[in-house]
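Asker: predicted structure and sequence below. I'll ask about it afterward.
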Amino acid sequence: MDARDVEYRPVSVKEVLAEMKDTAELLIDLSYSAVLFGSEEVAEEVLALEERMDILQLQARMSLLMAARTTDDAEQLAPVLGVVGAAEKISDAAGDIAKVVLEEIGLPDAMRTALPEAVESVVRATVEGESRFTGQTLGAINLETETGVRVIAIRRQGEWLLNPNRETIIETGDVVLIRGSEENLAPVYETVSGSPYPTPDPVEPGIDDLERAVDAIVLMKNMSELAVDLAYGAVLFNSSDLAEEVAALEAEVDQLESRFEAWTLRSAKRMDDPVDLRGLVHLAGSTEVISDAALEISEGVLRGLGTHPVVAEAVFESDEVIVRLTVGEGSTLDGTTLGEQTVRTDTGMRIIAVRRPLGSPSVDDDEWEIQPGPNTQLHAGDIVLAKGTRSGAERLEELV
């Protein structure tokens, strides 16, 4: 039997779904970082993880098919199959993005200039023997609290560890994937690898229509990632409101892709080599696929089928958790802004949405503020939806 063949064996669907969610989100980060740095090494990690996702989705599908015995079972499990298919779709899209680098498909320099502002970069580094992190646990290093940089995955002797925790020991030769802002990543990368941090060369502004096309892709990427986060939130909390926000974001990404196509075609006639636009077209198409996948994740909730408990549990137990908290009367966050309390820095949690219930200051009806910023003000009774690590969720809960 070929090593790539997969046979049926009893597996925990919940654990497989949790790993698929973590892998899909990691793939999005890695694929765009590969484009940002023009890194073939990171792009190859994407393809390795994509192959792992292929196996996971086959295992999940076989287990779900074995579990369906009646029409009621089929109705309950159909949305679960939708979640499996959506994660696989995200994986394929990330692979297509990575191939922009590996197959040397043309990409305008303007894209690499715009991406640093759009992504929290992911960098691949190999732990050198003399690194001060060698032999220490992530808890002892306290990396996320001290620097804002997080180790999101480790590849050790060909095996992936997608959910490193405080007890995980860093070993010489580990390939670590670290995520954070450009300014914070540089010193951590150098400490881990002993090598200078790679940065893209600055690029002069170019053609106006091309700049608009690049801006459209950056916005599409941000909206697609947000849609995926909200989709998993909709599944976890069985929230039709969040599912409707996902549908609205997916429709907006479709409109952006249409505008992107127009700007790209206009800019082609002014470029020395229009073939360089191929990579941009690939990026736009793959990004739009990610937003479609987000809609598929939340479709069961959107259509009134609800959430199967195994999916909600898988989302809850995955590496990056999504939490929903209510701001308490007189709490640290009551009457202040996210920026004033430096919530992201102090907790490591990303606030992805705030719901203001009827009667809150400045609102006339229940409404969601999607992707709130540092100037977003919170009041008692507001519902906060946030994503991050479990330890970060505990710190956020203390503030709320």
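Answerer: Perfect, I can see it now.

Asker: when you work out contacts or count neighbours from here on, use the C-alpha atoms and nothing else.
Answerer: Fine.

Asker: all strands in the protein, in order from the N-terminus.
Answerer: Using DSSP state E, the strands found in the chain span residues 122-126, 150-156, 159-161, 175-179, 321-326, 350-356, 367-370, 383-388.

Asker: can I get these in JSON lines including mean neighbour count and distance to Thr337?
Answerer: Formatted as JSON lines, the strands of the chain follow (neighbours: other C-alpha atoms under 10 Å; distance: least, C-alpha to C-alpha, whole Å):
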{"stretch": "strand 122-126", "mean neighbour count": "23", "distance to Thr337": "28"}
{"stretch": "strand 150-156", "mean neighbour count": "19", "distance to Thr337": "24"}
{"stretch": "strand 159-161", "mean neighbour count": "12", "distance to Thr337": "36"}
{"stretch": "strand 175-179", "mean neighbour count": "23", "distance to Thr337": "25"}
{"stretch": "strand 321-326", "mean neighbour count": "20", "distance to Thr337": "15"}
{"stretch": "strand 350-356", "mean neighbour count": "21", "distance to Thr337": "12"}
{"stretch": "strand 367-370", "mean neighbour count": "15", "distance to Thr337": "14"}
{"stretch": "strand 383-388", "mean neighbour count": "21", "distance to Thr337": "13"}
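
Asker: want to compare, so here's the second one:
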Amino acid sequence: MDPLEGETTSASVEYEPVSVKDVLVEMKDTAELLIDLSYSAVLHRSEELATEVLRLEERMDVLELRARMSLLMAARKPADAEQLAPVLGIVGAADGISDAAGDIAKIVLEDMGLPEAMRAALPEAAGTLVRGVVDPNSPYTGRTLKDIDLESETGVRAIALRRGTDWLLNPGPNTRVEADDVALLRGPDSSIGDVYETLTGESYEAPTVEAPDIDDLERAVDTIIHMKDFSELAVDLAYSSVLFDSEELAEEVRNLEVEVDAMQSRFEAWTLRAAADASDPVVLRGLIQLGNSTERISDSAIEISEGVLRDIDVHPVVQLAVQESDEIITRVVVDPDSDLDDTAVTAGVPDADSMMSVIAIRRPGEGWLLVADADAELRGGDVLISKGTRTAAADFRELATA
């Protein structure tokens, strides 16, 4: 049965004046949420999460059409067309990420199968993300996120709410949690279960994974996890390259895309070798689709940074959109003797009182260090590209200042 049966899946879209900046913000936030949701759906074998992916993918299609209509109306002379062409590329890239996420979700919805070796590796790679329906009797019902103070108290963050067919992708302090809202929560394993139970009134069952059943898949699984990390990093750096109009960052995006292509080649080779030893090679179908979809995400990153690579002036509306999205990207310089000076960074997480994640470090005289899966120690003078909430970003700047 169609998971969206009974819902409108091809509503007509007519031109209406909209803020291109607001549409770009929603597209960026939606694309990033889709990546998280799709991998979490695979981890949990959750048809509910996978169906939310398809709902968001449908929403993305509408956003893409509205953005293209508005951009076409805005181009009145050749100079406009030159500045807006990269914006069209960014719109197409967000939709490409959405399509790739939809294909990942279909691994679950179409029961393609995925070896346990893959699911065993996903929790660390995907993090913990759960979907819950707000119970009318929950202590959170009718209260704002500021009043609940969920993130500060538990480390769990409401990354999105769905109210009927309406999505709230950037729930802020004044967002009120209502009964029957569909909430998407992300947080540490130690507390997300308790928050889920308080929110929904239902017991939380963490995903259980059996021991890997195909030893020969270990290299293929390791490779695809690296592909996922590198693809997400490429998207983050691509938006950073636009925000800071940085050709250096755009070149790093290109380097990452080349690396992901090479990884996919190795992944396919290992998967084919593993098929010879698998009792049922059909179980590898989902793994192959996961690899192809992950590689397409890195391709989309190139589209985002294309204007910077070709030395085309980035339209100001794009930079505003990147600055105002849900999880913002910031650039800070570490002052000598600040709280971040000599701080260790492990897999992107600084050993400091901060919820920001360090994406990349530019060290004077040494160039860029990508820290998705590498350890580092921050030094005075380092330029940090980081990602997190607005509140966390403000605190992070204070830590970097002597």
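Answerer: Alright, I've got the coordinates. This is a predicted model, so every value here is computed, not measured.

Asker: mind checking the strands of the first structure for the one nearest to Glu313 of the first structure?
Answerer: When the strands of the first structure are compared by C-alpha to C-alpha, strand 321-326 sits nearest Glu313 of the first structure, at 10.7 Å.

Asker: quick one: buried residues of stretch 305-320 of the first structure?
Answerer: 306-308, 310-320 (16 or more other C-alpha atoms under 10 Å).

Asker: please read the previous query as pertaining to stretch 253-260 of the first structure.
Answerer: Val253, Asp254, Leu256, Glu257, Phe260.

Asker: name the residue most distant from the centre of the second structure?
Answerer: Lys77 (35.3 Å; C-alpha atoms, centre = their mean).

Asker: distance of the counterpart of that one in the first structure from Val83 of the first structure?
Answerer: Under the alignment by TM-score structural alignment, Lys77 of the second structure pairs with Thr70 in the first structure. Between Thr70 of the first structure and Val83 of the first structure the distance is 20 Å, computed by C-alpha to C-alpha, to the nearest Å.

Asker: residues in contact with the match of Lys77 of the second structure?
Answerer: Contact analysis of Thr70 of the first structure by C-alpha atoms under 8 Å, 6 or more residues apart in numbering lists nothing.

Asker: next one: Leu71 of the second structure
Answerer: Val20, Leu84, Leu88.

Asker: any idea how far Ala301 of the second structure is from it?
Answerer: 20 Å.

Asker: swap in Ser46 of the second structure?
Answerer: Ser46 of the second structure sits 27 Å away from Ala301 of the second structure, going by C-alpha to C-alpha.

Asker: between those two, which is the more surrounded one?
Answerer: Ala301 (30 against 18; other C-alpha atoms under 10 Å).

Asker: what's the match for that one in the first structure?
Answerer: Match for Ala301 of the second structure (TM-score structural alignment): Ala294.

Asker: hmm, its match is touching Ala86, no?
Answerer: Yes. Between Ala294 of the first structure and Ala86 a contact is recorded at 6.9 Å, counting by C-alpha atoms under 8 Å.

Asker: quick check: Asp366 of the first structure touching Arg355?
Answerer: Yes. Using C-alpha under 8 Å, Asp366 of the first structure makes contact with Arg355 at a distance of 7.0 Å.

Asker: run a quick neighbour tally on Thr294 of the second structure.
Answerer: Thr294 of the second structure has 27 neighbours, counted by other C-alpha under 10 Å.

Asker: ok, which of the strands of the first structure comes nearest Ser193 of the first structure?
Answerer: Nearest of these (C-alpha to C-alpha): strand 122-126, 5.5 Å.

Asker: which other helices and strands contact the closest one?
Answerer: helix 13-37, helix 40-67, strand 175-179, helix 182-193 (3 or more C-alpha pairs under 8 Å, 6 or more residues apart in numbering; DSSP states H and E).

Asker: cool, thanks, signing off.
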